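Q: following is a predicted model, sequence given first.
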Amino acid sequence: MTDDSVRKFVIGDVEVLRIVEWQAPYVPARDLVPDCDPEVWKENRDQLAPGHWEPDSDRVVVALQTWVVRGGGRTVLVDTGVGNGRERPGNPLFHRRDGDFLGRLERAGILPEDVDFVVNTHLHGDHVGWNTRDADGEWVPTFPNARYLLPAADDAHFGPRGGYGGGVRVDDRLMYEDSVAPVHRAGQAVLWEDEYRIDEQLVLEAAPGHTPGSSVLRLASRGERAVFVGDLVHSPVQILHPECSSCFCLDPRLAAESRRRILERAADQRELVIPAHFGSGGAVEVRRAGGGFSLGRWAA
């Protein structure tokens, strides 16, 4: 592969590919992680800049990306980005995008019909967008042979039963209608809660707080481990200070509890931590450091 938006590494017998939809400096650090003192970013500049934080502008570098997991004869997509042609008036970055995501998947050797499972770690608009595509004015599942694994708690919260997220953001209703409801109508949605085992290598586990159904996907193969943590962690600064939740967390206290629990296990079991939005480096080992954590080796 020569496409710089596609990177890969291996966990045991499983190939993990990173397909980047978009990557750039985003919002000021204090806006994204409001409880984190600005001095923390400066004190950890050598670990955060330039791949995860741009000191001159004080903006956090983030990526919109999908992780592809291939092993055991299965192809699994973890989160599906923003998608093209979405009406997202509340977020100019997501509004009516026109990118080459499916082309990048194809150049990585993955056609839509090859995908067996789609995992949405939670139902925010930047994690479900390529669940569907526009077919002559109708939203249909992008991956026709896949089962879409949706956290039941998020489906209830963001769907009509929950008033589309309580009606707080108009984009939540639009997201559900164009990226989730069509999957239900096609009979491809699988709602799960607490824990869901995909196969002997992959298991989903609830990690609420960011959203009611926020989850992580654990991977184990030939003694090697990884955990896809979705939006439990937006920046490496939240590994160094796990008490700091993002501005997007619906329950910041519960999110911090889930974050610490998942990081503790990752450090103890040597799980590579793979968040949804890290820019440069994508995935990192986590080590215990006193009562907290430090950053270890980055994935190649």
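A: All right, it came through fine. Numbering: from 1, shown residues only.

Q: from now on I want contacts and neighbour counts done on CA atoms only, so please keep to that.
A: Noted.

Q: in a strand, residue 287, correct?
A: Yes - going by DSSP: H, G, I helix; E, B strand; the rest coil, the assignment for residue 287 places it inside a strand.

Q: residues contacting it?
A: Contact partners of residue 287, counting by Cα atoms under 8 Å, 6 or more residues apart in numbering, are 267-268, 293-296.

Q: residue 101 and residue 59: what is the separation?
A: 25 Å (Cα to Cα, to the nearest Å).

Q: for the two, work out which one has more neighbours and name it.
A: The neighbour comparison of residue 101 against residue 59 (other Cα atoms under 10 Å) goes to residue 101, with 22 against 19.

Q: I'd assumed residue 21 was in contact with that one.
A: Yes - the pair residue 101 and residue 21 qualifies as a contact (Cα atoms under 8 Å) at a distance of 5.8 Å.

Q: CSV please, covering the contacts of residue 287 and showing secondary structure and neighbour count.
A: Converted to CSV, these look like this (DSSP: H, G, I helix; E, B strand; the rest coil; neighbours: other Cα atoms under 10 Å):
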residue, secondary structure, neighbour count
267, helix, 19
268, helix, 12
293, strand, 19
294, strand, 16
295, strand, 16
296, strand, 13
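
Q: of those residues, just say which sits nearest to residue 166.
A: Using Cα to Cα, residue 293 is the member of the contacts of residue 287 that sits closest to residue 166, with 35.5 Å.

Q: correct me, but the closest one touches residue 238?
A: No - between residue 293 and residue 238 there is no contact, the gap being 9.6 Å when judged by Cα under 8 Å.

Q: output the contacting helices and strands for the host helix or strand of residue 171.
A: Residue 171 belongs to helix 170-175 when assigned by DSSP states H and E. Using 3 or more Cα pairs under 8 Å, 6 or more residues apart in numbering; DSSP states H and E as the contact test, the elements touching helix 170-175 are helix 125-128, helix 163-166.

Q: take this one as well and set it beside the first:
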Amino acid sequence: MKLSKFKQSENILFILFLLPAFFFIVIAQFYPLLYSFYISFTKWSLIKWKPIALVGLSNYQRVLQDSLFKHAFKISLIFACITTPVELVIGFLLAYMITGERKIYKITRTILVIPMTIAPVAVGTIWRMLLNTRAGLINYLLQKIGINGPNWLATPSTAFFSILIVDIWEWTPFAMIIFVAALSSIPVDLFSAAQIDGASRWQILRYITLPLIAPITVLIVLFRFIDSILVIDIIYTTTYGGPGFSTNVITFHIYKQALKYFNITYAAAASWILQIFCLLVAIVLLMCSGKLQEKI
């Protein structure tokens, strides 16, 4: 009985310690989320300060009919569809080459992970300086070998290419480090048995390694695809959505609508459309990961 009372008091104390964090999460996360959902169905302006009026789905209709929203969503999809597979392939190749207990592998992994540890805003600022047309290091090095470097951030095609490179440089280490963990978890006995049976390195990779890490691969795709869709840091610090609308991704479009044009209800509706899209992508990919896990 005494032990039971002690356990009860311990549980109560545990709950009391958790309450501040719980209330903080509710206030900082759920309340803004629910409030944004509410105002997405209203007509309200930060400038005119008129009473809030419910307008139903008109904000969502306005967003879906907006050509700028469609363009921004298209840019984000293209961005994510390029960066995700490139980061996945390069990350796997790097992981495949440096997985092991050798000291040189550990040092290499530590060095390659550095870009991921830098704040995205700092990454964007660094690359903006590197890509500077007149004083940037990249154009300086190109000039040294007789090549006139382009205006990286001043023309639509090169600006979009530049932000692709920045994102790939920063987040390929994420895929690499997850693949290293996945490859390290595969029992060595499987490889030894396959080699005894005469399997080549390519056959081991194709029929043992890739199938075993397939569920993890899907999860990497999930994290990187959604994160690429939601990218804003490097856009804000490098191109600011330009030139024109060539790098005006969906998150930056929503940001400008909310904080530059004070179109709060539009931004709220657009945010929820984006959130629902990301949720659907997550559900599909998690189902794929679950099915692959069952086959192993």
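A: That came in fine, so what should we check first? Please read these numbers as outputs of a predicted model, since none were measured by experiment.

Q: and the TM-score between them?
A: TM-score for the superposed chains, counting by TM-score structural alignment, normalised by the length of the second structure: 0.22, backed by 103 aligned residues with a Cα RMSD of 5.9 Å.

Q: hey, which of the helices and strands packed on helix 170-175 of the first structure is tucked in deepest?
A: With neighbours defined as mean count of other Cα atoms under 10 Å, these peak in mean count at helix 125-128, which reaches a mean of 24.

Q: out of the helices and strands packed on helix 170-175 of the first structure, which gets nearest to residue 25 of the first structure?
A: Nearest to residue 25 of the first structure, of all these, is helix 125-128, at 16.0 Å by Cα to Cα.

Q: check which helices and strands the helix or strand that that closest one is followed by is in contact with.
A: With elements assigned by DSSP H and E, the helix or strand that comes after helix 125-128 of the first structure is strand 132-135. Packing partners of strand 132-135 of the first structure (3+ Cα pairs under 8 Å, 6+ apart): strand 138-141.

Q: the residue lying closest to residue 11 of the first structure once chain neighbours are set aside and residue 285 of the first structure, how far apart?
A: Excluding its sequence neighbours, the residue lying closest to residue 11 of the first structure (Cα to Cα, 6 or more residues apart in numbering) is residue 224, at 5.8 Å. As defined by Cα to Cα, residue 224 of the first structure lies at a distance of 12 Å from residue 285 of the first structure.

Q: counting neighbours, go ahead and name the busier of those two.
A: Comparing residue 224 of the first structure with residue 285 by neighbour count (other Cα under 10 Å), the higher total belongs to residue 285, at 19 against 16.

Q: how about the contacts made by the more buried one?
A: Contact criterion Cα under 8 Å, 6+ apart gives 266-267, 270-273, 295-299 as the residues in contact with residue 285 of the first structure.

Q: same question for residue 25 of the first structure.
A: Contacts were defined as Cα under 8 Å, 6+ apart; by that measure residue 25 of the first structure touches 53-54, 59-62.

Q: same check, this time on residue 140 of the first structure
A: 132-134, 182-183, 186.

Q: and these, which are buried?
A: Listed as buried from these are 132-133, 182-183; burial here means 16 or more other Cα atoms under 10 Å.

Q: from those, which two are the most distant?
A: Of all pairs drawn from those, the one with the largest separation by Cα to Cα is 133 and 183; the distance is 10.8 Å.

Q: where do the contact lists of those two overlap?
A: Counting by Cα under 8 Å, 6+ apart, the residues touching both residue 133 of the first structure and residue 183 are 140-141.

Q: tell me which element residue 18 of the first structure is part of?
A: In this structure, residue 18 of the first structure sits in strand 14-28 according to DSSP H and E.

Q: and the next helix or strand after that strand, what does it pack against?
A: If you walk from strand 14-28 of the first structure toward the C-terminus, the next helix or strand you reach (DSSP H and E) is helix 29-32. Judged by 3+ Cα pairs under 8 Å, 6+ apart, the packing partners of helix 29-32 of the first structure are strand 59-71.

Q: tilt between the strand it packs on and strand 14-28?
A: The directions of strand 59-71 of the first structure and strand 14-28 differ by 160 degrees, with axes from the mean of the first three to the mean of the last three Cα atoms, to 10 degrees as the criterion.

Q: give me the buried positions along the helix or strand following strand 59-71 of the first structure.
A: In the C-terminal direction, the helix or strand that comes right after strand 59-71 of the first structure (DSSP H and E) is strand 74-78. Burial within strand 74-78 of the first structure, assessed by neighbour count using 16+ other Cα under 10 Å, is assigned to 75-78.

Q: so what angle separates the directions of strand 74-78 of the first structure and strand 14-28?
A: With the same axes, to 10 degrees as the criterion, the two stretches strand 74-78 of the first structure and strand 14-28 enclose an angle of 10 degrees.

Q: C-terminal to strand 74-78 of the first structure, what's the next element?
A: Following the chain from strand 74-78 of the first structure toward its C-terminal end, the next helix or strand by DSSP H and E is helix 101-107.

Q: packing partners for that following helix?
A: Taking 3+ Cα pairs under 8 Å, 6+ apart as the contact definition, the neighbouring helices and strands of helix 101-107 of the first structure are strand 14-28.

Q: residue 264 of the first structure belongs to a strand?
A: No - assigned with three-state DSSP, residue 264 of the first structure falls outside any strand and is helix.

Q: do you know how far it is from residue 17 of the first structure?
A: As for residue 264 of the first structure, its distance to residue 17 of the first structure is 25 Å (criterion: Cα to Cα).
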